[in-house]
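Engineer: okay, predicted coordinates and the sequence, questions at the end:
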Amino acid sequence: MHPAPKTFELLPGADASPVILHVPHSARTIPAPVRDDILLEDGALARELDHITDAHTIELAEAAAKAAGVAPWRFVNRMSRLVIDPERFPDEREEMLSVGMGAVYTQTTHRAPLRPAGFDPRPLIERYFHPYAQAMTDAVADRLAVTGRAVVIDVHSYPTARLPYELHGDGPRPPVCLGTDTFHTPPELLAQARAAFARTGDAGIDSPFSGAYVPLEFYGKEPQVTALMVEIRRDTYMSEPGGPAGPGLGRLASALAALVDAVTARPDGGAPS
């Protein structure tokens, strides 16, 4: 019998590093029992995965970790976000429920049905969402205990052209979009990111996507947990929608490594005092 595939993985960095590179949307793996409840035929599912997957961001985070002076930790989702999306709320607070993209998606990127009407998401939330959330909480708590701070850098990508599911996609779509949180993204962290990514092109803020992921246990409560979302426009490093990576990946990995180094070198990590 083959071992069950890992649903997520914490890849250790240097003990002194406060940084966790979080890669939630790079995988395409869907376990067979989950696939059985998805309405799309194989070809349509492959196309949906091309659109919804943040392709090559696992490789981007790995290259950045290798290039950084002090290796960051990496928390990687090994399952497709079509299984569960670990960055959504599992309840009615989630805005993305309006387009069928809460913790368990019921619609595709093009607003077609993904799962049957009346689908019960609770088994998937219990099996996949809660263990992931707890493990990420534990990873942040560990960095906080060891280094006195934790810096979560979310590594994402987004398509050049707006997809129908996007609720706020009518604004600028810069080469790099930096998503911020009013509590957890201090000005110094944002400045460090803008400086690091200046070499790859313009870095915009909160358009077309905003916010930054922080486990709920710390959200709005612990100022020594800081966070930033890095959204990279896909045409800067790959063939869209789901093609191979190009030379831009290396430039972006160097920029991300520069951000990791800048955050690690600053004693307070840009956290508010």
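Structural biologist: Right, received. Where do you want to start?
Engineer: only C-alpha atoms for contact and neighbour calcs from this point on.
Structural biologist: Noted.
Engineer: can I assume His110 is in contact with Glu166?
Structural biologist: No. His110 is beyond contact range of Glu166, at 9.5 Å (criterion: C-alpha atoms under 8 Å).
Engineer: hang on, Ala255 in a helix?
Structural biologist: Yes. Inclusion of Ala255 in a helix is indicated when DSSP: H, G, I helix; E, B strand; the rest coil is applied.
Engineer: so how far is Leu82 from Tyr165?
Structural biologist: According to C-alpha to C-alpha, to the nearest Å, Tyr165 stands 14 Å off from Leu82.
Engineer: and here's the other structure:
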Amino acid sequence: MPAPEPDVSPAPGPSFELLPGAAESPVILHVPHSARAVPADVRAGIVLDDAALGRELDHLTDAHTARIAAEAAALCALTPWRFVNRLSRLVVDPERFPDEREEMRAVGMGAVYTRTAHREVLRTDDVAQQPLLDRYFTPYARAMTLAVADRLAATGRAVVVDVHSYPTARLPYELHGDGPRPPVCLGTDAFHTPAALLDAARDAFAGFGGTGVDSPFAGAYVPLDFYGADVRVAALMVEIRRDTYMGEPGGPAGPGLSALAAALADVVTAAAR
């Protein structure tokens, strides 16, 4: 089946969206990599033709994760907030460090990607990255910071649950992809991931054939203003192996999606207690 055409529009809508939850919920479901949209002006700086770009989006988009988060939210008695990226990570990746701290820069996949998942050229090295950071990365980071600050003000704490997916087979760009690839990988942070939150996620996803921790992907997203500084902000990354709920790469969702959404709802419910 040919790859779907990339979603290229001359006048994109908002690059992200904060979907309100219950006023008393501390939980934010963060969905950073679910979209395929690439604004036309950004597309102009990408060297791939449409077919190749479609294949790249198939490999790197965490397809259907916005739907998983939405179904999970609908199942929760106390509705979590949702922060959803409406643009592809090929525009900017909001979860990367925008500077030399970002180890993925070594494979051309820092905040602005210059290489593909197969380490081929996506953008030439002389493409100006700062305008992309100013237009897309910085407003996203600011809005996510404000969303966390709002939960802290309203409830005294915030819990960021990152919703991702990853391919069954390792892609060449993965720096740490030689370890286990369980059905559900739970990414943690030594400062921001409480043991109780990790245990709740292990229990919730136990029925999917096993969970792992920090393999093949590690860490959990926290806005930089709070990172390593505010213990009231908890974080967990949920990485779902794609063969558990969809056809790879870039295929339709399957029957596993709703069960995964129900398990994610259990995580949210536990986190909100």
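Structural biologist: Arrived safely. Just so it is clear, the model here is predicted, and its values are computed rather than measured.
Engineer: circling back to that earlier point, which residue of Tyr165 and Leu82 of the first structure possesses the greater neighbour count?
Structural biologist: Per other C-alpha atoms under 10 Å, whichever of Tyr165 of the first structure and Leu82 has more neighbours is Leu82, with 27 against 18.
Engineer: in contact with whatever residue of the second structure lines up with the more buried one, which residues?
Structural biologist: Under the alignment (TM-score structural alignment), Leu82 of the first structure pairs with Leu90 of the second structure. Shown in contact with Leu90 of the second structure (C-alpha atoms under 8 Å, 6 or more residues apart in numbering): Val38, Val112, Tyr113.
Engineer: now swap in Gly179 of the first structure and tell me
Structural biologist: For Gly179 of the first structure, counting by C-alpha under 8 Å, 6+ apart, the contacting residues are Ile205, Asp206, Ser207, Phe209, Ser210, Gly211, Ala212, Leu228, Met229, Val230, Glu231.
Engineer: that one maps to what in the second structure?
Structural biologist: Under the alignment (TM-score structural alignment), Gly179 of the first structure pairs with Gly187 in the second structure.
Engineer: which parts of the stretch 151-273 of the first structure are helices?
Structural biologist: For the stretch 151-273 of the first structure, applying DSSP state H, counting those that start in this stretch gives helices covering 187-197, 248-265.
Engineer: now do the buried residues in the longest one.
Structural biologist: The reference is to helix 248-265 of the first structure. Buried residues in helix 248-265 of the first structure, counted by 16 or more other C-alpha atoms under 10 Å: 249-264.
Engineer: also compute the angle for that helix relative to helix 187-197, please.
Structural biologist: Angle, helix 248-265 of the first structure to helix 187-197, by axes from the mean of the first three to the mean of the last three C-alpha atoms, to 10 degrees: 150 degrees.
Engineer: and for stretch 248-264 of the second structure, what's in contact with it?
Structural biologist: Contact with stretch 248-264 of the second structure is made by 3, 57-59, 61, 63-64, 68-69, 71-72, 75, 167, 201, 204-205, 242, 244-247, as judged by C-alpha under 8 Å, 6+ apart.
Engineer: repeat for stretch 153-163 of the second structure
Structural biologist: 23-32, 65, 69, 148-149, 151-152, 220-222, 232-239, 268, 271-272.
Engineer: which SSE is the residue mapped onto Arg67 of the second structure from the first structure in?
Structural biologist: Using TM-score structural alignment, the partner of Arg67 of the second structure in the first structure is Glu59. Glu59 of the first structure belongs to helix 57-67 when assigned by DSSP states H and E.
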